[in-house]
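In: Here is a sequence together with a model predicted from it:
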Amino acid sequence: MSLTAKLSANARTFTAKAEETSPDTGRLQAALDACAGTGRAVLLVAGRHADFLSGPLTVHADETLVIGEGVTLYASRRASAYQNPSTSVSCGSLSAHEGGCKAFITVSGAHAGVMGERGSAGQGSIDGRGDLAMLGTPTSWWKLASQAQTAGDDQNAPRLIEADKADDFTAYDVNLLNAAMFHLYYQSGTGLTVWGVDIKTPATARNTDGIDIDSATDATVYDSYIEDGDDGIAIKTNDSATANVTVADSHFYGTHGISIGSETTYGVSNVLVANDTVDGQDSYGNVSGSDNGLRIKSDSAAGGPVRDVEYLDDCLQHMKAPLVFDTRYASASGSHIPDFTSITLEGVVAQNSLSGAKSDLTGYSSSDPLGLYLSYVKLDAASSTSEYADVTQYDSNLSASGSGVGINNLTSGAGSYPSCSFPSYPTL
């Protein structure tokens, strides 16, 4: 079913009436309801106009929402439109608890997708407008996040796309822009494919994770460009184990790194991070506020086993902390001991690191040390803070010493140094 755009944005905003009513919500949702379960698609197309303005939408099982070439789907700026009816916490507010907001796009069943069309007019886009003021207030979603940090509270802001228990979900050839909070959150499902997705939100926008993979199995992120103000990738386990994740041939800008954790209670295993670049500076020139490259983080309140993780032929630049494997990420305490073992780096290069750059190799204790294998690792800032780590290495210049640190130097090892080039963020 094709729907033709009836609106044209002016500097990413619309008339006061349109902003208040989000006039495309009803016809978009009606089309999605009609296509549910058919294995077919709702396609948003440009005509004389190229923009849609909508409140929250639900994509059902066995259907795909396709944003046509040159089309932008804009999210409502009215906080009350996202109100989660099952809680008294107000969307758009600060609170001791989050959960006040529904996502802009909720994916509710298996074999669904959110995709774009790529062509000369540009890849289809979804714009969360997190930088613009919520209706009736002087505060944007991003300012709300900064206020939450100052107040020690949570901000209640909508995720751009949330897929829960949605097996075989695909996000393909679509731009995800300026999310109010996380861009894509995938949880409690099997079979995630993210391919050709370009995420663009500045490094200064707090809590705008690129892609969160939570309590999920068989997930692939490939051929994507990710710029945001928090983790580029966050692999975690809030409800169950996460396993079989590949992040490959993708590029990151200004993020907090390609991350596992901090919630690893149920276990993370079998992760491959291959042929990626991570740049600590975004396309606007902002340096990440938590400038990490490859990171595994947890603590005893949320820890658990992380094993069989391989970083293969990855390149880093403009880093403050090229490598972070930290079992004491937060001061919270508990009985969920982080245990990071069989962590392999085979062909990792860091260049143009920032002044004072240093890696972090922190195992939990002598009984639960960090288990690290390094081969062909070359960092232009080679020093580290190290504790309780068993390091086996070949042709690595990473310097590790400290309490409970053991080094086993090999006479041969697999791999080679990658040839590093860092592409500019593409024009959208």
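Out: Noted; the coordinates are in hand. Numbering: from 1, shown residues only.

In: going forward, measure contacts between C-alpha atoms and count neighbours the same way
Out: OK.

In: wait, Ala382 sits on Asn397?
Out: Yes: under the criterion of CA atoms under 8 Å, Ala382 lies in contact with Asn397, with a separation of 6.1 Å.

In: quick one: Val99 from Ala18, how far?
Out: Not Val; residue 99 is Gly. Between Gly99 and Ala18 the distance is 27 Å, computed by CA to CA, to the nearest Å.

In: Look at these two and report which has more neighbours.
Out: When Gly99 and Ala18 are compared for neighbours, Gly99 comes out ahead with 19 against 15, by other CA atoms under 10 Å.

In: Tell me who's in contact with the more buried one.
Out: Applying CA atoms under 8 Å, 6 or more residues apart in numbering, one finds that Gly99 lies in contact with Asn84, Thr87, Val89, Cys91, Asn156.

In: my guess is it is in a strand, correct?
Out: No: note on Gly99: no strand contains this position according to DSSP: H, G, I helix; E, B strand; the rest coil, which reports coil.

In: want to compare, so here's the second one:
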Amino acid sequence: MNTTRASHAVIGIAALVTAASCYAHTSKKHHKTSSDAPMPVTYPSPTGSEPAVATQWGAVSEPALPATVCGAPLQAKLTPVGGSIDTLDADPANSQPDTARIQAAIDACPAGQAVKLTVGYSGESGFLSGPLRLKSGVTLWIDQGVTLFASRNPANYDNGVGTCGTATTSKTKSCNPLILASDTAGSGIVGKGVIDGRGGSLLTSGPNAGKRSWWDVAYQNKTMGLNQQNPRLVQVSKGSAFTLHDITLENSPNFHVVLDSVVGVTAWGIKILSPSLEYTKARYACPSGTTPDAHTPATCFTPDTVKNTDGFDPGQSSNVVLAYSYISTGDDDVAVKASKAPASNNLTFAHNHFYYGHGMSIGSETNSGVSNVAVTDLTMDGYDSPNGNGLRIKSDSSRGGMVSNVRYEQVCMRNVRQPLVFDPYYSTAKGSLYPSFTGIVIKGFRDLGSASQSSQVTFSGYATNGVVKPLEITLDNVVFDGTQPALATGHNGGPSVLPAYTHFTLGPGPVSFANSIVTSTAADVTVSGSPGNAAPVDCSGAFVPLKSVLPDSPI
């Protein structure tokens, strides 16, 4: 990382130290008892390679790998062909051969230890599983070279509603996630292996068997106004001290990682990608007629056709860190949500790289409130997707609430259609839950532009039916190279001319498009402060090809 980028501080965090205590550094040797029962295997813990991350509640360090594996590691028995195991489970009866043994190992594992999945004796690298449930204190360790493939049989995920794997008029969710951690303390998923949700593989049971993949079903959500019934990859509900470390998550049928009411989460060095080369072409150059736009089942997907594949979504959660991670998806790279109590607060996103996707987002559900969000040292390369977003806060009066104290620092961006979006009219839905965005600070932002498309920015507060909630935002050293961004127009019943109902504070650093911000008494646009001169953020070493991190990336 360029030495001029954001600095790192070092202090402790009690909730996550508790989790780390599960990874004590012991050094026993593998042996068996007289009954030949396997004993725990211990491993030396590597020294952390990345600096600690400063947060609002202290510093968080890179997690250590588990010191102890309960029993013998589980060995892979399947050999993928070209990164796929579709030839092995065309018969739905063969859809989850490894579920029982992985779950049994988790259930039998003592707290503070890990279940480890490893390569087989003859180089086998694949596991194939349906839904798994983690328990407190137990870590699932997917070793380097190993892929945990998700079943593509909807019957394996169905929660009893009976519609998993279809698109329905009902909004009732009908699929369990692949991996669930519910009410756990100190559990996690680690290792340099891969979890592959197989979103582009044809389903093997139900009305869409052999006709649609999970992503084809998801596309019906857009084209037919239906609700996709697809499983999430990892769901963490309630509980505390959850760890994601080094793991790669790919091709989820729906959201990749969802947190719901969790206190204390460290996601460090994770990689999220949809779609991978397994389901597309290099640089997403899909031939005409092969994508969901015109062909079902589709044979090639792009980030713009894998709907609702959010990367990392913390909801109603606190003390959450996402650090040193890489995300490229077909929807929000990150979406901080607060659809119910408790509020989402104390969230830090540091030293991350985003690629395709709908941005570093807050919302659209902000009902119970979002506060104390820090985004620092973020690099975004949108690859000129027409749907690309950068920094975004989105909501509407059907699901709005208070979003406050959000700070973005040291951001480098290029090829992003909408680099800055602050929008309380995200949809046409109406209600009495009014969005309010206050205490928003952007300090140190640089957009290098695009050779193929222009960009636009959205600044709007909420003002309808006598309810006025101005956007309060500070812009300090916010610089667009070359052509300056256009100001977006309003939509969904909001003010037509933007900015509107926005109180700007500019400076002391430069704001390259300051001349386009005009005060207005009628639209309640005010400007305080004065932009000055300063060197823009140094982005010379910021951008990293995703393929250098994930070999199966198309970009």
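Out: Done, it's in. The model shown is predicted, which means the values in this text are computed figures rather than measured ones.

In: Superposed, what's their TM-score?
Out: Taking TM-score structural alignment, normalised by the length of the first structure as the basis, the two superposed chains have a TM-score of 0.93; 413 aligned residues with a CA RMSD of 1.7 Å.

In: circling back: return the member of the contacts of Gly99 of the first structure nearest to Leu354 of the first structure.
Out: Out of the contacts of Gly99 of the first structure, the one with the shortest distance to Leu354 of the first structure is Asn156. That distance is 33.8 Å, counting by CA to CA.

In: Next, count neighbours for that closest one.
Out: Here the count is done by other CA under 10 Å, and Asn156 of the first structure has 29 residues near it.

In: cool, Leu16 of the second structure as well?
Out: Around Leu16 of the second structure sit 24 other residues, with neighbours defined as other CA under 10 Å.

In: pretty sure it contacts Gly264?
Out: Yes: distance between Leu16 of the second structure and Gly264: 6.0 Å, which falls inside the contact criterion (CA under 8 Å).

In: residues shared between the contacts of the two?
Out: Residues within reach of Leu16 of the second structure and of Gly264 at once, by CA under 8 Å, 6+ apart, are Ala241.

In: ok, the residue nearest to Ser288 of the first structure when sequence neighbours are not counted - how many residues close by?
Out: By the measure of CA to CA, 6 or more residues apart in numbering, the closest residue to Ser288 of the first structure outside its immediate chain neighbours is Gly254, 4.6 Å from it. By other CA under 10 Å, the residues close to Gly254 of the first structure number 34.

In: Relative to Asp304 of the second structure, how far out is the alignment partner in the second structure of Gly254 of the first structure?
Out: Aligned counterpart of Gly254 of the first structure in the second structure: Tyr356 (TM-score structural alignment). To Asp304 of the second structure, Tyr356 of the second structure is 9 Å away according to CA to CA.

In: tell me, what's touching the two both at once?
Out: Any residue near both Tyr356 of the second structure and Asp304 by CA under 8 Å, 6+ apart counts here, and that gives Gly330, Ser385.

In: Report the separation between whichever residue in the second structure pairs up with Arg78 of the first structure and Ala54 of the second structure.
Out: The equivalent of Arg78 of the first structure in the second structure is Asn153 (alignment by TM-score structural alignment). When CA to CA is applied, the distance between Asn153 of the second structure and Ala54 of the second structure equals 43 Å.

In: got it, and Ile106 of the second structure?
Out: Ile106 of the second structure is 33 Å from Ala54 of the second structure, by CA to CA.

In: who's more crowded, the two?
Out: Taking Ile106 of the second structure and Ala54 together and counting by other CA under 10 Å, Ile106 has the greater number of neighbours (24 against 21).

In: Which residue of the first structure sits opposite Pro470 of the second structure in the alignment?
Out: If you follow Pro470 of the second structure across to the first structure using TM-score structural alignment, you land on Pro369.

In: what does Ile270 of the second structure give?
Out: The alignment partner of Ile270 of the second structure in the first structure, by TM-score structural alignment, is Val197.

In: what sits against Ser252 of the second structure?
Out: Asp196, Gly197, Arg198, Gly199, Arg232, Leu233, Ser274, Thr309.

In: Which of those fall within strands?
Out: With DSSP state E as the criterion, strands contain Asp196 from among the contacts of Ser252 of the second structure.

In: which of the contacts of Ser252 of the second structure show up in the first structure as well?
Out: The subset of the contacts of Ser252 of the second structure whose aligned counterparts are also in contact in the first structure, taking both residues aligned by TM-score structural alignment, their matches' CA atoms under 8 Å, comprises Asp196, Gly197, Arg198, Gly199, Arg232, Leu233, Ser274, Thr309.

In: between these, which has the most around it?
Out: Each of those was scored for neighbours by other CA under 10 Å, and Ser274 scores highest at 36 neighbours.

In: Next one: that one relative to Met380 of the second structure, how far apart?
Out: Separation of Ser274 of the second structure from Met380 of the second structure (CA to CA): 16 Å.

In: cool, and Pro314 of the second structure?
Out: Using CA to CA, one gets 20 Å for the distance from Pro314 of the second structure to Met380 of the second structure.

In: ok, those two, which is more surrounded?
Out: Between Pro314 of the second structure and Met380, counting by other CA under 10 Å, Met380 is the more crowded of the two (30 against 25).

In: OK, contacts around the more buried one?
Out: By CA under 8 Å, 6+ apart, the residues touching Met380 of the second structure are His353, Phe354, Tyr355, Gly390, Val411, Cys412, Met413, Arg414, Val416, Phe543.

In: counterpart of it in the first structure?
Out: For Met380 of the second structure, the aligned position in the first structure is occupied by Val278, per TM-score structural alignment.

In: superposed on the second structure, where does the host helix or strand of that match end up, distance-wise?
Out: If you go by DSSP states H and E, Val278 of the first structure is part of strand 277-279. For strand 277-279 of the first structure, the mean distance from the matching residues in the second structure following superposition reads 1.1 Å, by mean CA distance after the TM-score superposition for the first structure.

In: The nearest residue to Ser90 of the first structure once chain neighbours are set aside: neighbouring residues, count only.
Out: In space, Ser90 of the first structure comes closest to Gly100 once its chain neighbours are excluded; the distance is 5.2 Å by CA to CA, 6+ apart. Around Gly100 of the first structure there are 25 other residues, counting by other CA under 10 Å.

In: Quick check: the counterpart of Gly100 of the first structure in the second structure vs Gly200 of the second structure, distance?
Out: Structural alignment places Gly100 of the first structure opposite Ser174 in the second structure (criterion: TM-score structural alignment). As for Ser174 of the second structure, its distance to Gly200 of the second structure is 19 Å (criterion: CA to CA).

In: From Thr21 of the first structure, how far out is Trp141 of the first structure?
Out: For Trp141 of the first structure relative to Thr21 of the first structure (CA to CA), the value is 19 Å.
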